[in-house]
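Engineer: dropping the sequence and predicted coords here.
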Amino acid sequence: MDTLILEPSLYTVKAVLIMDNDGERLYAKYYDDTYPTVKEQKAFEKNIFNKTHRTDSEIALLEGLTVVYKSNIDLYFYVIGSSHENEVMLYT
């Protein structure tokens, strides 16, 4: 099966999340229907936070998605894209 790789654009970002140091959502914006309901979104966010809040790395592959993140004292910033996306593009 051929994989379609698109040129980078703003549509390559699937979601932007900001969470507090307890993993609670402060801001969430989903740009597609990967997680259509709030219940699915919150479950995904909980999974992301549990996998990333204790690590010092800035990139993760979770549930077939590329997750780049940065922590700042008591906030966590996440940008989510497809698994085919360039991590540097998502990070900037």
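Structural biologist: Noted; the coordinates are in hand.

Engineer: CA atoms for contacts and neighbours, from now on please.
Structural biologist: OK.

Engineer: I'd like to know which elements the longest helix that the chain contains is packed against.
Structural biologist: Using DSSP state H to define each element, the chain has its longest helix at helix 38-52. The helices and strands touching helix 38-52, judged by 3 or more CA pairs under 8 Å, 6 or more residues apart in numbering; DSSP states H and E, number zero.

Engineer: for comparison:
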Amino acid sequence: MVYTTMEGALFEPTLYIVKGMCILDNDGNRVLAKYYDKDVLPTPKEQKAFEKNLFNKTHRANSEIIILDGLTCVYKSNVDLFFYVMGSSHENELILQSVLNALYESVSILLRRNVEKRILMDSLDAVMLAFDEICDRGVILDSDPTSIVGRAALRTEDVPLGEQTVVQALYNIMNNNY
């Protein structure tokens, strides 16, 4: 199956929808970022330049979407953090928006509704796990915040060792919980 865009370009449908996700602080500095397509922003230097440009274009805007450097970017801000999800220019914005909402709501639940940089930095490991639970190499895995948090939360006494993720087990071993 091949789809045609309004410009007449042909492209194959793919599951690799998300090109990247990032969280920036109110100065435009990276707090957390993950890029999934090596053809788009392959080096950290290019990623940082893109993030700086993205922040400069969006930190004062009232919209929720922008096309920048051939990427469709949806975003949301709260207090001192900006959340971004990027996809290709022909990607469906509603799908990207659902990923953004899943990311924001998951972080909000993990941080107990206090979505601020200082609190996020204290729970960075759980937020990183949430990133991984939402998307794997650009393929959307889940968009339900409660199930994402259920798998990403670092619970020590509730989860038996055999059912923990590797990160949870290492965390518990390092903190002598076993």
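Structural biologist: Alright, I've got the coordinates. Since the structure is predicted, the reported quantities are computational estimates derived from the model, not experimental observations.

Engineer: the longest helix of the first structure vs the second structure, average distance?
Structural biologist: Helix 38-52 of the first structure, aligned to the second structure and superposed, deviates on average by 0.4 Å (mean CA distance after the TM-score superposition for the first structure).

Engineer: buried residues, that helix. List them.
Structural biologist: 42, 45-46, 48-49, 52 (16 or more other CA atoms under 10 Å).

Engineer: what ranges do the helices span in the second structure?
Structural biologist: 44-58, 93-110, 117-122, 124-134, 145-152, 166-174.

Engineer: out of those helices, which gets nearest to Ile17 of the second structure?
Structural biologist: The closest of the helices of the second structure to Ile17 of the second structure is helix 93-110. By CA to CA, the value is 8.0 Å.

Engineer: what's the angle from the closest one to helix 145-152?
Structural biologist: Put simply, helix 93-110 of the second structure runs at 60 degrees to helix 145-152, going by axes from the mean of the first three to the mean of the last three CA atoms, to 10 degrees.

Engineer: return the residue of the second structure aligned against Asn72 of the first structure.
Structural biologist: Per TM-score structural alignment, the equivalent position to Asn72 of the first structure in the second structure is Asn78.

Engineer: what about its match, how many residues nearby?
Structural biologist: 14 (other CA atoms under 10 Å).

Engineer: likewise for Thr37 of the first structure?
Structural biologist: The burial count for Thr37 of the first structure: 9, using other CA under 10 Å.

Engineer: could you do Ser108 of the second structure as well?
Structural biologist: 18.

Engineer: against Asp122 of the second structure, how distant is it?
Structural biologist: 13 Å (CA to CA, to the nearest Å).

Engineer: ok, now Asp136 of the second structure?
Structural biologist: Distance check for Asp136 of the second structure against Asp122 of the second structure: by CA to CA, it reads 24 Å.

Engineer: give me the more crowded residue out of these two.
Structural biologist: Higher neighbour count among Asp136 of the second structure and Asp122: Asp136, with 14 against 11, using other CA under 10 Å.

Engineer: distance to Lys38 of the second structure added to the helices of the second structure, as a markdown table?
Structural biologist: What follows is the helices of the second structure, written out as a markdown table (distance: least, CA to CA, whole Å):
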| stretch | distance to Lys38 of the second structure |
| --- | --- |
| helix 44-58 | 11 |
| helix 93-110 | 19 |
| helix 117-122 | 27 |
| helix 124-134 | 17 |
| helix 145-152 | 25 |
| helix 166-174 | 25 |
